[in-house]
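**Q** Below are the sequence and a predicted model; questions follow.
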Amino acid sequence: MTRSGRSVNCILPPHILRALLENDDREIRRTALATLASTSRLRGERAVRPIVAVAAPAGGRRTISDCHHSKQLAQATVQRGEDDPAVTDSSVNAAFEGLGTTRDFYWQVLQRNSIDGKGMRLNGYVHYGQAFNNAFWDSREMVFGDGDGRVFSDFTGALDVIAHELTHGVTEHTAGLEYHVQPGALNESVSDVFGSVVKQWKLGQTAAEADWLIGADIFTPGVDADALRSMKAPGTAYDTPLLGGKDPQPDRMSNFVQLPDTDEDDNGGVHINSGIPNKAFYLVATGIGGNSWEAPGVIWYEALKASSPDTDFQAFADTTFAKAGQLYGTGSPEQQAVFGAWQGVEIKISGVSPMSLRISATSNGNGVAPESLPSRVDDLASQIKALTKEVNGLRKARV
């Protein structure tokens, strides 16, 4: 089954919205139902709505519009353009800044000219619907709900959410990962990766300093949840009846969650199983050390560009390993970190053993392979034996 990566990509997974439908609070149930209905309708529209290229040599110029709580984007009014000063509406300003920070990251760090690589304009829409509990990218624009004020706050307030959604556009214009099962979970993971990386870049945080949480700022203070997802520890972002119990994300392949490939089941659990490659990136970033947007981010971005619509976890792992070798050297610390990270989530790099990797590292001056130590000891012993023999010969000659 194939599905284009060009679809409505929402930050909130359906299992959380369905959990809210079971809440005792009538208003929470109502807003969750309205959000689910709107999301389903939007996905249906995308199935027949043509993709229109909005690329232009504009360097990602921004326009933020106000929907005035309507769901008709055509009726929205422009509030702020690229060269305009800040306005009184904080949602407009937050969306403007979030789009700009993400655009600047892709240009300054990865030399990518906006979402499509060709200067695509960045259009954002705020105040979408009434108490809409989501934010989404629909292949053309970024749309933000205000949240219901009970569970979720204004979605423009989370930079990682904005970068996550815009990265769906980057994925769409590069690998075009199909939005189901493993390619879909990888699609979601790549967005989480760069959502977190952009936030770290903005804050100037190292991989060790970062919280590695996705969506920590979209919950209201009264909600007992850290975030939507944790890349550092998938499965620990929340544990509350309000959100359906414990965070269901796995952190390794033996815990991969098998779900039907249907809309109701999140297209095979794309928001759930993304925890596996998320953990792999976290392990790479902390294994290499320093800033996640340097070697780790570059490796992931180059691997994304080299991927195809049906790339699964194994293929992506192999590609990141190959790219790490091409960029930083065979057996380099970067490549070793990638190898170890995927092993950490129970994915083995195809055709590569730990022994062969360490030998490669030694031959390239990147370390000493433990397996080579016995032969080196033997060599040293032979040299000592020969030296002893020579010394004894000299002593006899003196006598």
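**A** Everything's here; your move.
**Q** okay, CA-based contacts and neighbour counts for the rest of this
**A** Fine.
**Q** Centroid-nearest residue for this structure?
**A** residue 193 (2.2 Å; Cα atoms, centre = their mean).
**Q** put this beside the first:
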Amino acid sequence: MTPAIGHCAIVPPYVLDRLAEQGHGAARRSLVLDAVHRQARLLPPEPREPAPRLSRTVCDAEHDERLPGRTVRTEGGAGDADASVDRAYDGLGATFALYDEVFGRHSIDDAYLPLDATVHYGRDYDNAFWDGNRMVFGDGDGEIFVDFTSCLDVIGHELAHGVTQYTAGLEYINQSGALNESVSDVFGSLVRQYALGQTAEEADWLIGAGLLAPGVRGVALRSMKAPGTAYDDPRLGKDPQPGHFDGYVRTRRDNGGVHINSGIPNHAFQLLATALGGHAWERAGRIWYDTLTSGDLAPNTGFAAFARATVAAARTRFGEGEVPDAVTEAWSRVGIRST
């Protein structure tokens, strides 16, 4: 039975667990709040009237733990004096732009669903999450993490959970859960690359770069290019992600290691995008998007089945030859057979 998941958060529970065990008060409080949110299954968002194209609303929780908070900026409104508000607003717009301009998808539900966010959630809250209806950002504690609106790829990552929710509905456990997390990392990275106009070679392939506070030994939460190297800090521990199936971690924690084993499909995507060259959203991203929205993925899809689906999607869009061969090779390099 799939466990009930109330939200999908960017900071894994095993990181918060470790910090809480060391007496880090902010992490302990964030862990408690995360546990509260996980009590309800992630269901399709509540029905709302579709909006004409892009429609954003940013609210301020004012360090409370009740949602949505006070509305502080709406679509087309002037910038706010609060940098967190403006970063959230701009991040929602950048995410909308990738899906709309590259994939022809109109918001995360493909029907112009309004994009909502809440900033300043809780006090020193060490996380950001998608709750099935909105993005929610903590400010971080300033000791381990800084403001979670500071990373565009984090915003793209969390909203991609909404896209998966509306499409493949990958169950948030074991390999399907790791794929759910990986898809969010892929599109989170693509949101940032598209906004910056970066090629696959120019991209850093980091998720959460700049999110770690000064003094923390690390560069990000995850590395798609080199899984397992994002951080190595006495407080955080060492990044546990494998980049090859030989290192697959079997655990009951983190819903079967969804934030850990996502490093394997993450690396496959990065290898493919780099091999194909140019802008990652044009071919590699297109293949992943076609796969996610094909209707052919079961909720419990595992790595091998997902890999085969990406090869099929590549053939459908680009024909036989270079592109599907590159997809097969990328999966092979991380230890997954796709044929």
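**A** Okay, I see it. Owing to the predicted nature of the structure, the values given are computational and were not obtained by experimental measurement.
**Q** still on that earlier bit, without its sequence neighbours, what residue ends up closest to the equivalent of the residue nearest to the centre of the first structure over in the second structure?
**A** In the second structure, residue 193 of the first structure lines up with residue 186, judged by TM-score structural alignment. In this structure, residue 186 of the second structure finds its nearest non-sequential neighbour in residue 266, 6.8 Å apart by Cα to Cα, 6 or more residues apart in numbering.
**Q** mean shift between the strand or helix carrying the one you found and the first structure?
**A** Residue 266 of the second structure is part of helix 263-276, with elements assigned from DSSP states H and E. Following the fit onto the first structure, the mean deviation recorded for helix 263-276 of the second structure is 0.4 Å by mean Cα distance after the TM-score superposition for the first structure.
**Q** distance of the aligned partner of residue 155 of the first structure in the second structure from residue 219 of the second structure?
**A** Alignment note (TM-score structural alignment): residue 155 of the first structure maps to residue 148 of the second structure. Distance, residue 148 of the second structure to residue 219 of the second structure, by Cα to Cα, to the nearest Å: 15 Å.
**Q** and if you look at residue 42 of the second structure?
**A** Counting by Cα to Cα, the gap from residue 42 of the second structure to residue 219 of the second structure is 30 Å.
**Q** Comparing those two, which shows the higher neighbour count?
**A** Higher neighbour count among residue 42 of the second structure and residue 219: residue 42, with 23 against 19, using other Cα atoms under 10 Å.
**Q** got the contact list for that one?
**A** Counting by Cα atoms under 8 Å, 6 or more residues apart in numbering, residue 42 of the second structure touches 4, 5, 6, 7, 131, 132.
**Q** Matching residue 85 of the second structure against the first structure, which residue comes up?
**A** So, by TM-score structural alignment, residue 85 of the second structure is matched to residue 92.
**Q** Isn't residue 311 of the second structure up against residue 327?
**A** Yes - in this structure, residue 311 of the second structure is within contact of residue 327 by Cα atoms under 8 Å, at 6.0 Å.
**Q** When these two are compared, which one has more neighbours?
**A** residue 327 (28 against 23).
**Q** Identify the residue of the first structure aligned to that one.
**A** That one, residue 327 of the second structure, aligns with residue 338 by TM-score structural alignment.
**Q** I'd say its match and residue 324 touch.
**A** Yes - between residue 338 of the first structure and residue 324 there is a contact at 7.4 Å, judged by Cα under 8 Å.
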